[in-house]
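Chemist: One predicted model, sequence on top.
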Amino acid sequence: MVDWEKVNSVWSAVESNLTAIGQNILLRLFEQYPESQNHFPKFKNKSLGELKDTADIKAQADTVLNALGNIVKKKGSHSEPVKALAATHITTHKIPPHYFTKITTIAVDVLSEMYPSEMNAQVQAAFSGAFKIICSDIEKEYKAANFQG
């Protein structure tokens, strides 16, 4: 069982630094999985150095972290925001579902680095568990939509 309270106690700190955290997560995603950059038209064919402090990466960072925060704050009762997120990623962005697992795994790593005292082993486990459930629920939406991307 996921301890959503632990997740949300750290998430409140994340919200005060959303853009920087989101930038770190996205840049690490692009570094570890360069092919993921192709799913973001504004970032395609640009180096990480070119992207680092652009308005576009900051805007995308805010979008990603706000969407994730909206789901996390539901404390497990997140079917509506998950459906909405999955729908746009299935129909508009056409991003394969395995990228949600990749980005949330990176998010735990980045949060652990940026908030070492808050992100102890128990909190890391809570985040990992929460993200695993969220990603599983997103994948169910993809299957229901018969995503072929």
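Modeler: Happy to help now that I have it.
Chemist: going forward, measure contacts and count neighbours with C-alpha atoms only.
Modeler: Will do.
Chemist: longest single helix anywhere in this structure?
Modeler: Scanning the chain for the longest helix, with DSSP state H as the assignment, gives helix 121-144.
Chemist: let's bring in a second model and compare:
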Amino acid sequence: MADFDIVLRSWGPVEADYTKYGGLVMIRLFTDYPDAQKMFPKFAGIAKKDLAGNAEVADHGAVTLKKLGELLKAKGHHCAIVKPLATSHAKEHKVSLHSYTLITDAVCKVMGEKAGLDGAGQDAMRRVMHKIITDIGVTYKELGFAG
């Protein structure tokens, strides 16, 4: 639980502006991992130079960070949140488990640069996300999704 508390101490700025931070995270994801942009069909054709001004990209990032905020605030008691998330991401979106690792990296970097999440906090975020990703993987396995 300490890891959740460490991350939540820097979550305030993100929560205050999910759209801003969501856009930053998505842009970081697509910049650091260009192939990730192909995983989002509606974003695949957007030129890198146009990502920053794209409201749909920022909105998608905001939705992602809001869900992450729910997971963080559950402090490990996230089964009721993870199950439907994993189900939709397996059945509808076909999101690989590795993709969650990439978004974790982007979130850590943006929070480190813009929200004051220091190195220890970024390590805590990675541990928290490892647990969440593992739990998503359990649901994926139950559904027969290789993820």
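Modeler: In hand now; what should we look at? This is a predicted model, so every value here is computed, not measured.
Chemist: So after superposing, what's the score?
Modeler: For this chain pair, the superposition-based TM-score is 0.90 by TM-score structural alignment, normalised by the length of the second structure; 147 aligned residues with a Cα RMSD of 1.6 Å.
Chemist: and the longest helix of the first structure, which stretch of the second structure?
Modeler: Under TM-score structural alignment, the match for helix 121-144 of the first structure in the second structure covers residues 119-142.
Chemist: how big's the offset between that stretch and the first structure?
Modeler: Once superposed with the first structure, the aligned residues differ from stretch 119-142 of the second structure by a mean of 1.6 Å; criterion: mean Cα distance after the TM-score superposition for the first structure.
Chemist: any residues touching stretch 60-70 of the second structure, and which ones?
Modeler: Counting contacts by Cα atoms under 8 Å, 6 or more residues apart in numbering, the residues outside stretch 60-70 of the second structure that touch it are 11, 14-15, 18-26, 81.
Chemist: if you set the cut-off to 7 Å instead, what comes out?
Modeler: For stretch 60-70 of the second structure, the surrounding residues in contact (Cα atoms under 7 Å, 6 or more residues apart in numbering) are 18-19, 22-23, 25-26.
Chemist: got it, and stretch 81-97 of the second structure?
Modeler: For stretch 81-97 of the second structure, contacts defined as Cα under 7 Å, 6+ apart pick out 71, 133, 136-137, 139-140, 145, 147.
Chemist: Then stretch 140-148 of the first structure?
Modeler: Outside of stretch 140-148 of the first structure, the residues within contact range by Cα under 7 Å, 6+ apart are 83, 86, 90.
Chemist: Contacts only, for the residue nearest to the spatial centre of the second structure.
Modeler: Centroid-nearest residue in the second structure: Ile103, 4.7 Å away (criterion: Cα atoms, centre = their mean). Ile103 of the second structure makes contact with Leu29, according to Cα under 7 Å, 6+ apart.
Chemist: any idea which element it lies in?
Modeler: Ile103 of the second structure is part of helix 97-114, with elements assigned from DSSP states H and E.
Chemist: re the thing from before, ok, and the most crowded of the contacts of stretch 60-70 of the second structure?
Modeler: Neighbour counts for the contacts of stretch 60-70 of the second structure were taken using other Cα atoms under 10 Å; the highest belongs to Val25, with 28 neighbours.
Chemist: quick one: contacts for that residue?
Modeler: Applying Cα under 7 Å, 6+ apart as the definition, the contact partners of Val25 of the second structure turn out to be 61, 106-107, 110.
Chemist: before we move on, what about His78 of the second structure?
Modeler: The neighbourhood of His78 of the second structure, defined by Cα under 7 Å, 6+ apart, consists of Leu71.
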